[in-house]
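Enquirer: the sequence and its predicted three-dimensional model are supplied below.
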Amino acid sequence: MYKSVIVGTGPAGLTAAIYLARANMNPLVIEGLEPGGQLTTTTEIENYPGFPEGIMGPELMDNMRKQAERFGATFVNGWVKTVDLEKRPFRLEVDGKGEIITETLIISTGASAKYLGIPGETENVGRGVSTCATCDGFFFRNKELIVVGGGDTALEEASFLTRFASKVTVVHRREELRASKIMQDRARSNPKIDWALSKTPLEVIAGERGVTGLKVRNNVSGEEEILDAGGVFVAIGHHPNTDFLKGQIETDENGYIVTVPGTSMTNIPGVFASGDVQDTRYRQAITAAGTGAMAAMDSEKFIDSLENN
């Protein structure tokens, strides 16, 4: 029986582990197939406080893990197959580890960026392909960039990238955009934004130094061409990693866990959520870490209330 189990080892899960371990709660942290989360696929991080020269994503995650281990957190590598949240203690079936029982559960499984699934895409992540303009835009000063997508997120990222890029081209497979009118008006009035509508991405083109362009097909004429660019930002949404919960917890229409505003509490007492799995807006390492601290403190208070009753 554990007092607290944390599922996920991104900034949220590891911060929760640090806080709980320092509180002598001896948390168990369950790592998935990608320990460290999305930051392990990120190169240099320059906007995380405390690192004036920047730090590599994998190094930051490794440091967080070592800090949690130093205070007594334990880690197991495995995939959570099923959970039973009907009553406390909660039960988790972990692939290769059997059943794990806990009084409280912190879900920090994050959200995975959706990719196009075209050649040259995933192998060039960190070499010119990105899913986060806020994270990586600074590295593309004075370059021509492409943003793929037609929703609010795509146009927000395109507008943000014009702070750094010489030109940003929005590529969308339809003639009509899904974005709200106010976002479309704002983007269309930006002189640095060009449009490549009714064009389907086919392949990310890259050389020795990284991305050089995007091959697209004109959906009207059928012709193919290569749009030159020093970077391709994929902005077609994220998928929260909540499938393993199988509807046992309240989520929004997109699968993000709903928390009580200002807390990490879910609709199930003793179950808390932190990081991108419940954040549809910011999705930054620093905000994930903050909600991880909140989840740890909420979990500790919950345990205290049980022991005092």
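Expert: That came through fine. Treat the numbers as computed from the prediction; the structure is a model and nothing was measured.
Enquirer: can we go C-alpha only for contacts and neighbour counts from here?
Expert: OK.
Enquirer: I'd say residue 195 and residue 174 touch.
Expert: No: if you go by CA atoms under 8 Å, residue 195 and residue 174 don't touch, sitting 11.3 Å apart.
Enquirer: now the strands for the stretch 201-309 of the chain?
Expert: 210-218, 224-228, 231-234, 238-240, 271-273 (DSSP state E, counting those that start in this stretch).
Enquirer: counting by contacts, list what the fourth one packs against.
Expert: Strand 238-240 is packed against strand 111-113, with contacts defined by 3 or more CA pairs under 8 Å, 6 or more residues apart in numbering; DSSP states H and E.
Enquirer: buried residues in the strand it packs on?
Expert: Within strand 111-113, the residues that count as buried by 16 or more other CA atoms under 10 Å are 111-113.
Enquirer: and stretch 162-178, by the same measure?
Expert: Buried positions in stretch 162-178, judged by neighbour count with 16+ other CA under 10 Å: 162, 164-165, 167-173, 177-178.
Enquirer: just stretch 45-56 next, same as before
Expert: So stretch 45-56, judged by 16+ other CA under 10 Å, has buried residues 45-47, 55.
Enquirer: quick revisit: out of the buried residues of strand 111-113, which is nearest to residue 93?
Expert: residue 111 (21.1 Å; CA to CA).
Enquirer: please name the residues that touch the closest one.
Expert: Going by CA atoms under 8 Å, 6 or more residues apart in numbering, residue 111 touches 238-241, 276-277.
Enquirer: can you add neighbour count and give those back as TSV?
Expert: Shown next, in TSV, are those (neighbours: other CA atoms under 10 Å):
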residue	neighbour count
238	18
239	16
240	21
241	20
276	29
277	26
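Enquirer: also this one, for the comparison:
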Amino acid sequence: MAKHETKMLIIGSGPAGLTAAIYAARAGMEPIVVQGIQPGGQLTITTDVENYPGFRDVIQGPWLMQEMQAQAEHVGTRMMWDTITEVDIANGPPFVAIGDSGDEYVGHTLVIATGAQAKWLGVPGEQELSGKGVSACATCDGFFYRGKKVAVIGGGNTAVEEALYLTNHSDDVTLIHRRGELRAEKILQDRLFAHPKISVLWNKKVDEFLGDPLQGGLTGLRLTDTENGESSTFDCEGGFVAIGHAPSTELFKGKLEMDESGYIAVEAGTPKTNHAGVFACGDVMDHTYRQAVTAAGTGCMAALDAERFLATLEFVRNEERAEQAAE
């Protein structure tokens, strides 16, 4: 077991965490990034990325994260292959985190960039065809389905928004919902029902994603009628699972304020949590946009605010020392 101390401890290594590290390292804060169980975040399981600024041609998600990590290390970030299992926020700063390895990490500021995970159906073919016709992000991948027949699975706000967005690329969008009514807000439902490119399949449950990941990808869905149990097949080339996201915030429950969905609450327009010196960035605090570029932006904000926090803290401590010396 070892002890690692830094001015900025970053938990999570997706676009938010690595961008925070790049800014912090360039400011001389010698940040430590604890990578977690999915180094690189959700982009490591994303294939084609076409909407990250600065790249004219399609790039690969894993490659982009490798480049971000290399840049962070190049400017002075220490990358730790560990997973945080316990964190003490109440007694900080400094903040203490314990890794699965048994190592102790001490940060004078703490940046939480643990991200969020898309909820999946957990049915056959879903994992095998992920990135080959199956997606959990229409904004990320909708462009690749121009002119193709697509389906969105879900019944809440996310599903309706995804379906509406996909009409920018497809003239044949079907929303599939296991119930006979949607949970989405009425204004969204009104827009959905009025849209000529969208149809709805009611009372249908997806049991399987059909197709071959090596031969063209997704070809359709196997459905079961939730009222009469009848089985059917729905042909499509794109299947978007839109049943919500789950933020990775288990470590911080009871330690930081969160919203009703479990996302870390921050001061409006900032990455500041309700505990001074603790900042949250990326998908762990953003349930609206969930894009790599917005995650990177909030990572930058977290680093800049952490740097200012440390400067203020050091100024206060210097004044206290001066007062003590004068006495």
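Expert: Sure, I can see it. This is a predicted model, so every value here is computed, not measured.
Enquirer: nearest residue to the middle of the first structure?
Expert: Residue closest to the average C-alpha location in the first structure (CA atoms, centre = their mean): residue 111, at 4.4 Å.
Enquirer: and that residue, how far from residue 144 of the first structure?
Expert: 28 Å (CA to CA, to the nearest Å).
Enquirer: the longest helix anywhere in the second structure - contacts with which helices or strands?
Expert: Secondary structure of the second structure per DSSP state H: the longest helix is helix 292-326. Under the contact definition 3+ CA pairs under 8 Å, 6+ apart, helix 292-326 of the second structure sits against helix 15-26, strand 278-280.
Enquirer: closest one to residue 107 of the second structure among these?
Expert: Closest approach to residue 107 of the second structure among those (CA to CA): strand 278-280, 9.9 Å.
Enquirer: so the closest one matches what in the first structure?
Expert: The aligned range for strand 278-280 of the second structure in the first structure is 271-273, by TM-score structural alignment.
Enquirer: next: stretch 67-75 of the second structure.
Expert: With TM-score structural alignment as the criterion, stretch 67-75 of the second structure aligns to 63-71.
Enquirer: can you point out the buried residues in the matching stretch?
Expert: In stretch 63-71 of the first structure, counting by 16+ other CA under 10 Å, buried: 64-65, 67-69, 71.
Enquirer: so the equivalent of residue 90 of the second structure over in the first structure is in which element?
Expert: Taking TM-score structural alignment for the superposition, residue 90 of the second structure sits opposite residue 86 in the first structure. Secondary structure assignment for residue 86 of the first structure, by DSSP states H and E: no helix or strand.
Enquirer: got the contact list for residue 86 of the first structure?
Expert: By CA under 8 Å, 6+ apart, the contact list for residue 86 of the first structure reads residue 248.
Enquirer: and residue 317 of the second structure, what does it touch?
Expert: Applying CA under 8 Å, 6+ apart, no residues contact residue 317 of the second structure.
Enquirer: for it, give its distance to residue 89 of the second structure.
Expert: Look at residue 317 of the second structure and residue 89 of the second structure: by CA to CA, they are 20 Å apart.
Enquirer: swap in residue 307 of the second structure?
Expert: Using CA to CA, one gets 18 Å for the distance from residue 307 of the second structure to residue 89 of the second structure.
Enquirer: any idea what residue 146 of the first structure aligns with in the second structure?
Expert: By TM-score structural alignment, residue 146 of the first structure lines up with residue 151 in the second structure.
Enquirer: the helices in the stretch 1-150 of the first structure, which residues?
Expert: Taking DSSP state H, counting those that start in this stretch as the criterion, the stretch 1-150 of the first structure contains helices spanning 11-22, 57-70, 133-136.
Enquirer: what's the most buried one of the ones you listed?
Expert: helix 11-22 (a mean of 28; mean count of other CA atoms under 10 Å).
Enquirer: post-alignment, it versus the second structure, mean distance?
Expert: Aligned to the second structure and superposed, helix 11-22 of the first structure gives a mean residue distance of 0.4 Å (mean CA distance after the TM-score superposition for the first structure).
Enquirer: ok, which stretches of the stretch 51-200 of the first structure are strands?
Expert: For the stretch 51-200 of the first structure, the strands defined by DSSP E, counting those that start in this stretch cover 55-56, 74-77, 80-84, 90-94, 98-107, 111-113, 129-130, 144-148, 167-172, 193-197, 199-207.
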